[in-house]
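Asker: A structural model of the following input is requested.
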Amino acid sequence: MTSEVLLYINNNLDSKITLERLSEITGYSPFHLQRKLSADLGMSLGKYIQEQRLHTAAYFLALTKLPLDEIKYLVGFDDNSSFGRAFKKLYAVTPMQYRKSKRIQQEFPLRTFRYISTNGVLCKEQPQIARVFAYRGDYFSSSIYAIWKEVAAYIEAINKTPQDFEHYAILHECPHLTDNRESRYDAAIVPKGFKLPAAPYLQARILEGRYVRYNFCSKVQDYEAVSAEVNNVLVQQKNIEHRHGVSYFKFDSMPDPENPDNLFINWYLPVA
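Answerer: The predicted structure follows:
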């Protein structure tokens, strides 16, 4: 029972987590559940949730490029002041001091290396024209990021920078269904505010139709476990019907082929 509750908490840090909701999940009364969890955790449930939010924030600050304004929402805070006060109370420094200082990060080592939000957001994106770079490989291996070397060379050749583009992976298969380890994978870039020369065989329309979007951030070695969790949640959604089609990773920054871990990813899965 405790592990089930902790999984729910860790997958819903961007939302309000109530004792009543946890009670619904477990079937225990709120009173009994709170006593049981406090005994198992060695602290109050509220304190545990707060610390998980802040430990996850520290993970984002140390290992991602996400802006502070976005991090606070991802871990369930509504404003900078309450987030800053809570973070400093636990870590003895401000969030920005923690991000900037490797020494401080060593003094307060990270306690989490994975983030998933299973609060799916239904959306219909505006289709965009992307420049694509075709590849095949194992979605769950860092070797698949080798294609981004080609992307980086192309961007440099046209005198642009990675910041001039949005960065996507187009996932043409679901290894959980096909059991294929070698799957089609396209790296894709969308220019921000300008057009690239037309190249019919090297471009594609992406994000057409309706999607449900989940967020996650982890090491590549954890992608298989993360995707299994997300797919399990999607299957249980009674109001969402998965449809055939490609899915997309939208990265917070261009992947580094040498170190692709801990990219913040919006995962778009096609739905009817």
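Asker: Please make it C-alpha for all contacts and neighbour counts, starting now.
Answerer: OK.
Asker: What strand or helix carries the residue nearest the centre of the chain?
Answerer: What sits nearest the mean C-alpha location of the chain, by Cα atoms, centre = their mean, is F216, with 1.8 Å. Here F216 sits within strand 210-218, counting by DSSP states H and E.
Asker: so what secondary structure elements neighbour that strand?
Answerer: strand 114-124, strand 263-270 (3 or more Cα pairs under 8 Å, 6 or more residues apart in numbering; DSSP states H and E).
Asker: Could you figure out how far that strand is turned away from strand 263-270?
Answerer: 160 degrees (axes from the mean of the first three to the mean of the last three Cα atoms, to 10 degrees).
Asker: Give me the helices and strands touching the helix or strand just after strand 210-218, please.
Answerer: Sequence-wise, the next helix or strand downstream of strand 210-218 (DSSP H and E) is helix 223-236. Applying 3+ Cα pairs under 8 Å, 6+ apart, we find helix 223-236 packed against strand 114-124.
Asker: Can you give the contact residues for the strand it packs on?
Answerer: The set of residues external to strand 114-124 that reach it, using Cα atoms under 8 Å, 6 or more residues apart in numbering, is 10-14, 56, 208-219, 226, 230, 233, 262.
Asker: how far does that strand sit from the chain's center?
Answerer: Centroid separation for strand 114-124 versus its chain: 8 Å, with Cα atoms, centre = their mean, to the nearest Å.
Asker: Quick one: list the elements packing against the helix or strand that that strand is followed by.
Answerer: Once strand 114-124 ends, the next helix or strand along the chain (criterion: DSSP H and E) is strand 128-137. Contact here means 3+ Cα pairs under 8 Å, 6+ apart; on that basis strand 128-137 packs against helix 147-157, strand 183-191, strand 203-206.
Asker: can we see that at 6 Å?
Answerer: strand 183-191, strand 203-206 (3 or more Cα pairs under 6 Å, 6 or more residues apart in numbering; DSSP states H and E).
Asker: looking at the ones you listed, which is buried most?
Answerer: Among the helices and strands packed on strand 128-137, judged by mean count of other Cα atoms under 10 Å, the one packed with the most neighbours on average is strand 183-191 (a mean of 22).
Asker: helices or strands next to it in the packing?
Answerer: Secondary-structure packing of strand 183-191 (3+ Cα pairs under 6 Å, 6+ apart): strand 128-137, strand 165-171.
Asker: this one next, for a side-by-side:
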Amino acid sequence: METAIAPTVINEVLQYIQQHLAGNLSLDRLAKYAGYSSFHLHRLIKERTGDSVGNYIKTKRIETAAFLLSLTDQPISQVKELVGYSNDAAFSKAFHQLMGCSPREFRKQKMFNRDLSALPQEYISLEYHIERKSDWQALSFPSICNYFDNTFFDCWKPAKEFLTQSTIQYKDIEFWGTIHECPNVTGKEKCRFDATIQPASFTVPADIFNTKYKGGKFAVFQFCAPYAYFKDITIRISQYILEDTSLEFREGYSFLRYHQDPITNGPDYIMTKWYLPVK
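Answerer: Next up, the predicted model:
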């Protein structure tokens, strides 16, 4: 019985580790998740990975940090927290041991290097936080599209045309996406998406902001991946909320906050925060 079940359980534990790098990954917690004793789980993971649980987690944290440092412009202090380190010295030491240089040196060498076949192909954290967002106004460019199609980012073309003709600099604005529909209800080809820009460091006349969005309480998750993973990521996060938390969805739009410019960077490997409306 164990022979048949153990590989599936270990796969689930390894996936749990990858999706909770920012959280507490003690052996006791992992054992409770798996339904095994700590001793038994440690033995099974070592048989599978060839490494102790602690070293395996450390390696995954540093590999993922390298992935984020290479493909996003997230500050090193934030990357450190995203992979579960609270201490700068401990993070730098662990990073240097595995990668052979400091996080800062690595970023300088590898920034936006897309050839990272040895590193993870996605980052998704199920460690969320709750944020209350006030009602807000923004300049939006609505379109009807398929959220999961690789042409989805064509929705940003009208925004690009507007910015080309204006004096607004990309560095002075925040890029948001507003998701209006559930593809399972509306149909995947009939979903409205607003490419949305909001000032980050300048003031413009109020009449330029043509859409008012309702704020409220949101659960905020983060991910960074090839866009082909977007559908799987949204399903995984939604399932996690419904099955593993006490959160309840409420009516309202969800928002994507892009931490890199989606117009010039394209759809892949953008560090994204997903704001999901909850009660």
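Asker: Output the helices and strands packed on strand 210-218 of structure 1 in a markdown table; the columns should cover distance to A199 of structure 1 and mean neighbour count.
Answerer: Shown next, in a markdown table, are these (distance: least, Cα to Cα, whole Å; neighbours: other Cα atoms under 10 Å):
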| stretch | distance to A199 of structure 1 | mean neighbour count |
| --- | --- | --- |
| strand 114-124 | 26 | 18 |
| strand 263-270 | 25 | 23 |
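Asker: Q106 of structure 1 is nearest to which of those strands?
Answerer: Across those, Q106 of structure 1 has its closest neighbour in strand 114-124 (18.4 Å, Cα to Cα).
Asker: ok and the closest one relative to strand 263-270, angle-wise?
Answerer: Going by the same axes, to 10 degrees, strand 114-124 of structure 1 makes 40 degrees with strand 263-270.
Asker: And G35 of structure 2? What does it align with in structure 1?
Answerer: Counting by TM-score structural alignment, G35 of structure 2 lines up with G27 in structure 1.
Asker: how close does that match get to L33 of structure 1?
Answerer: As defined by Cα to Cα, to the nearest Å, G27 of structure 1 lies at a distance of 9 Å from L33 of structure 1.
Asker: Kindly report the same for E20 of structure 1.
Answerer: 10 Å.
Asker: which one of the two has more residues nearby?
Answerer: A side-by-side neighbour count of E20 of structure 1 and L33, using other Cα atoms under 10 Å, places L33 first with 21 against 13.
Asker: mean deviation of whichever strand or helix holds that one from structure 2?
Answerer: Using DSSP H and E, L33 of structure 1 falls within helix 30-41. Helix 30-41 of structure 1 differs from its equivalent in structure 2 by a mean of 1.2 Å after superposition (mean Cα distance after the TM-score superposition for structure 1).
Asker: For that helix, buried residues please.
Answerer: Of the residues in helix 30-41 of structure 1, P30, L33, Q34, L37 count as buried by neighbour count, 16 or more other Cα atoms under 10 Å.
Asker: now stretch 7-23 of structure 1
Answerer: Using 16+ other Cα under 10 Å as the test for burial, stretch 7-23 of structure 1 gives Y8, I9, N10, N11, N12, L13, D14, L22, S23.
Asker: now, which of those lie within helices?
Answerer: Among these, the members found in helices (DSSP state H) are Y8, I9, N10, L22, S23.
Asker: Quick check: the alignment partner in structure 2 of the third one vs K60 of structure 2, distance?
Answerer: Alignment of N10 of structure 1 against structure 2 is given by TM-score structural alignment, with Q18 as its counterpart. Between Q18 of structure 2 and K60 of structure 2 the distance, using Cα to Cα, works out to 7 Å.
Asker: Pull the number of nearby residues for Q97 of structure 2.
Answerer: Counted with other Cα under 10 Å, residues neighbouring Q97 of structure 2 total 13.
Asker: what's the helix or strand for it?
Answerer: helix 88-99.
Asker: what is the orientation angle of the helix or strand just after that helix with helix 88-99?
Answerer: Downstream of helix 88-99 of structure 2, the first helix or strand assigned by DSSP H and E is helix 103-110. Comparing the axes of helix 103-110 of structure 2 and helix 88-99 via the same axes, to 10 degrees yields an angle of 40 degrees.
Asker: can you tell me the mean distance of helix 103-110 of structure 2 from structure 1 after alignment?
Answerer: Helix 103-110 of structure 2 differs from its equivalent in structure 1 by a mean of 2.2 Å after superposition (mean Cα distance after the TM-score superposition for structure 1).
Asker: related to what we said a few turns ago, can you give me the stretch of structure 1 that the helix holding Q97 of structure 2 aligns onto?
Answerer: So helix 88-99 of structure 2 sits over residues 80-91 in structure 1, by TM-score structural alignment.
Asker: what does the matching stretch contact?
Answerer: F77, T94 (Cα atoms under 6 Å, 6 or more residues apart in numbering).
Asker: in the superposed pair, what's the mean gap between that stretch and structure 2?
Answerer: Relative to structure 2, stretch 80-91 of structure 1 is 1.2 Å off (mean Cα distance after the TM-score superposition for structure 1).
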